[in-house]
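A.B. asks: Okay, predicted coordinates and the sequence, questions at the end:
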Amino acid sequence: MSYQFPSSFYALPSKFPKQFYKPQAETVVEDQIITIDNFFPQDVCNDLIKSIENSSAIKLETTPLVKSKEYAARYNDRCLTTDFEATRALWSYLNQILSQHVEYADEDLDKIKETFSSAVFLNPQLRIYRYRKGHHFGKHYDEAVVAPLDERSSKKGKTKWTLLIYLTGDEEFEGGGTIFHPEIRGVKPLNIHPSKGMALLHKHGYDCLKHEAEIVKRGEKWVLRSDVVF
């Protein structure tokens, strides 16, 4: 028996065209970091957390704290599932947001649309992270990987952007920001503390900024992660 995403998750692509307010992407750092506020409605966030906590088909396991020169210190709860059906729903929804037409001139949205115009799918290995008090992930880079595009063929693509969807945010946890460290002298780190349901896209592979998950001081930080495939 495999884990089943909740029905509210699968309904996202069909509901998007009917929404009066549609989430929009916004550049934080050009060609590096993009955020989408209210990417997931709060009920979808809550349904996902509840379904994961109550599922017998998927189990959160605590990542051992590793301290070495080769690996960043990481201490959190995580699980993963490879699910093409769920990934197709998530990609359809994200693609609608990134490619949507707006009735006014917006150079930033045009650049974002162009950046993802050659994207074809998401990594079907969907990862769920839970950070409790004391959990964190030290400074690291996200590597690009080769990911399958279909469960029925050998077609593959390469990932270029990390997709993080914050299932909790705002006052639900203290600390726990995603901190980016520009490798430019005099430029201060950028700490993004998410709102609930916010999505964050950041470039990875050779173009990845060094980043970390700040230690959680209170509450629980939940994240759904995939990667954009080109």
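C.D. replies: Right, received. Where do you want to start? Numbers count the residues shown, from 1 in each chain.
A.B. asks: Please make it C-alpha for all contacts and neighbour counts, starting now.
C.D. replies: Will do.
A.B. asks: Show the subsequent helix or strand relative to the longest strand along the chain.
C.D. replies: If you go by DSSP state E, the chain has its longest strand at strand 156-166. Next helix or strand after strand 156-166 toward the C-terminus (DSSP states H and E): strand 173-175.
A.B. asks: Other residues contacting that next one?
C.D. replies: Outside of strand 173-175, the residues within contact range by C-alpha atoms under 8 Å, 6 or more residues apart in numbering are His193, Glu214, Ile215, Val216, Lys217, Arg218, Gly219, Glu220, Lys221.
A.B. asks: can you list the residues that contact the helix or strand just after that strand?
C.D. replies: In the C-terminal direction, the helix or strand that comes right after strand 173-175 (DSSP H and E) is strand 178-181. Here strand 178-181 makes contact (C-alpha under 8 Å, 6+ apart) with Lys188, Pro189, Leu190, Asn191, Ile192, His193, Leu209, Lys210, His211, Glu212, Ala213, Glu214.
A.B. asks: again, only this time at 7 Å
C.D. replies: With contacts defined as C-alpha atoms under 7 Å, 6 or more residues apart in numbering, strand 178-181 is touched by Pro189, Leu190, Asn191, Ile192, His193, Leu209, Lys210, His211, Glu212, Ala213, Glu214.
A.B. asks: Against that first model, consider the following:
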Amino acid sequence: MPVAQNLNLSGRFALVVDSVFSGEECQELIDLAERSDGFAHATVNDNGQQVACKQIRNCLRWLNDDASLADCVLQRLRDVLPLTWSGRTLSRLNNQLKFLRYSKGHYFKPHFDGEYTTPDGSETSFITVQIYLNEGFSGGETTFLRFTGLERKILHSVTPKTGRVLIFEHEMLHEGSVVKEGTKYVIRTDVMYR
């Protein structure tokens, strides 16, 4: 059973869980993504349209629909995930796994993760799952922030570590801090509630 560290961010749900995946498993996932030849510039949501905007988000992304892998991740995290959220019951992880590759100079400026609702309206996401696949680079922390006027306050920074998983509610302002050297690999998906 994984041990979760609560980040204690003003009563918001945010956990770090270490050693969810082994180094070998993480390398296999990196290799899978690199063999896919599917990396493209990541987009942002602009009034319901997906657009490339490197001023906000500068990294590469491969979208991989894999129900089996999503279920594997869920089984490893089930004991630390909320069983209910906003009157709904945990159903699964989103099968769309976003493999992200951040090279030197890449970043994702402060943002909130958006909810995903299935086309039939039966399931909605409220929580982000972010799996760090490697280390050995500098920068690239996931940094939780608060702005008071123009003042930027860092609430907490999570340093990527191979096999570490960061879990947090979508409505938390955060950024993917700039990668200063090397390459960072991450998988991002959502916890779905019915």
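C.D. replies: The structure has been received and is ready for your questions. A quick note: this is a predicted structure, and the numbers were derived from the prediction, not measured.
A.B. asks: Fetch the TM-score of the aligned pair.
C.D. replies: Here the TM-score for the pair of chains, by TM-score structural alignment, normalised by the length of the second structure, is 0.81; 178 aligned residues with a C-alpha RMSD of 2.4 Å.
A.B. asks: Give me the mean distance between the longest strand of the first structure and the second structure.
C.D. replies: Compared with the second structure after the fit, strand 156-166 of the first structure shows a mean deviation of 0.7 Å (mean C-alpha distance after the TM-score superposition for the first structure).
A.B. asks: Can you spell out which helices and strands pack onto that strand?
C.D. replies: Contact here means 3 or more C-alpha pairs under 7 Å, 6 or more residues apart in numbering; DSSP states H and E; on that basis strand 156-166 of the first structure packs against strand 146-148, strand 199-203, strand 221-229.
A.B. asks: Tell me how many other residues crowd Gln24 of the first structure.
C.D. replies: 16 (other C-alpha atoms under 10 Å).
A.B. asks: Would you reformat the helices and strands packed on strand 156-166 of the first structure as TSV and include mean neighbour count and distance to Arg130 of the first structure?
C.D. replies: Formatted as TSV, these follow (neighbours: other C-alpha atoms under 10 Å; distance: least, C-alpha to C-alpha, whole Å):
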stretch	mean neighbour count	distance to Arg130 of the first structure
strand 146-148	17	24
strand 199-203	23	16
strand 221-229	23	5
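A.B. asks: Adding distance to Asn38 of the first structure, write the ones you listed out as a markdown table.
C.D. replies: Shown next, in a markdown table, are these (distance: least, C-alpha to C-alpha, whole Å):
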| stretch | distance to Asn38 of the first structure |
| --- | --- |
| strand 146-148 | 27 |
| strand 199-203 | 8 |
| strand 221-229 | 14 |
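A.B. asks: Among those strands, which comes closest to Thr87 of the first structure?
C.D. replies: Across those, Thr87 of the first structure has its closest neighbour in strand 221-229 (8.7 Å, C-alpha to C-alpha).
A.B. asks: post-alignment, that closest one versus the second structure, mean distance?
C.D. replies: Compared with the second structure after fitting, strand 221-229 of the first structure has a mean deviation of 0.6 Å; criterion: mean C-alpha distance after the TM-score superposition for the first structure.
A.B. asks: Spatially central, which residue of the second structure would that be?
C.D. replies: Central residue of the second structure (C-alpha atoms, centre = their mean): Gln130, 3.0 Å from the mean position.
A.B. asks: List the contacts of that one.
C.D. replies: Taking C-alpha under 7 Å, 6+ apart, one finds Val165, Leu166, Ile167, Val186, Ile187, Arg188, Thr189 in contact with Gln130 of the second structure.
A.B. asks: The aligned residue in the first structure for Leu155 of the second structure: neighbour count?
C.D. replies: Using TM-score structural alignment as the criterion, Leu155 of the second structure maps onto Pro189 of the first structure. The criterion is other C-alpha under 10 Å. On that basis, Pro189 of the first structure has 14 neighbouring residues.
A.B. asks: mind listing what the residue mapped onto Leu200 of the first structure from the second structure touches?
C.D. replies: Taking TM-score structural alignment for the superposition, Leu200 of the first structure sits opposite Leu166 in the second structure. Going by C-alpha under 7 Å, 6+ apart, Leu166 of the second structure touches Leu15, Val16, Val17, Val129, Gln130, Ile131.
A.B. asks: cool, Phe39 of the second structure as well?
C.D. replies: Leu60, Arg61, Trp62.
A.B. asks: Export those residues as JSON lines, with columns for distance to Ala4 of the second structure.
C.D. replies: Listed next are these as JSON lines, based on distance: C-alpha to C-alpha, whole Å:
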{"residue": "Leu60", "distance to Ala4 of the second structure": "29"}
{"residue": "Arg61", "distance to Ala4 of the second structure": "27"}
{"residue": "Trp62", "distance to Ala4 of the second structure": "28"}
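A.B. asks: Strands - which of those land there?
C.D. replies: Using DSSP E, the contacts of Phe39 of the second structure in strands are Leu60, Arg61, Trp62.
A.B. asks: Enumerate every residue touching the second one.
C.D. replies: Just to be clear, that refers to Arg61 of the second structure. Here Arg61 of the second structure is in contact with Phe39, Ala40, His41, Ala42, Lys98, Phe99, Leu100, Arg101 (C-alpha under 7 Å, 6+ apart).
A.B. asks: could you redo the last one with a cut-off of 8 Å?
C.D. replies: Arg61 of the second structure sits next to Gly38, Phe39, Ala40, His41, Ala42, Lys98, Phe99, Leu100, Arg101 when contact means C-alpha under 8 Å, 6+ apart.
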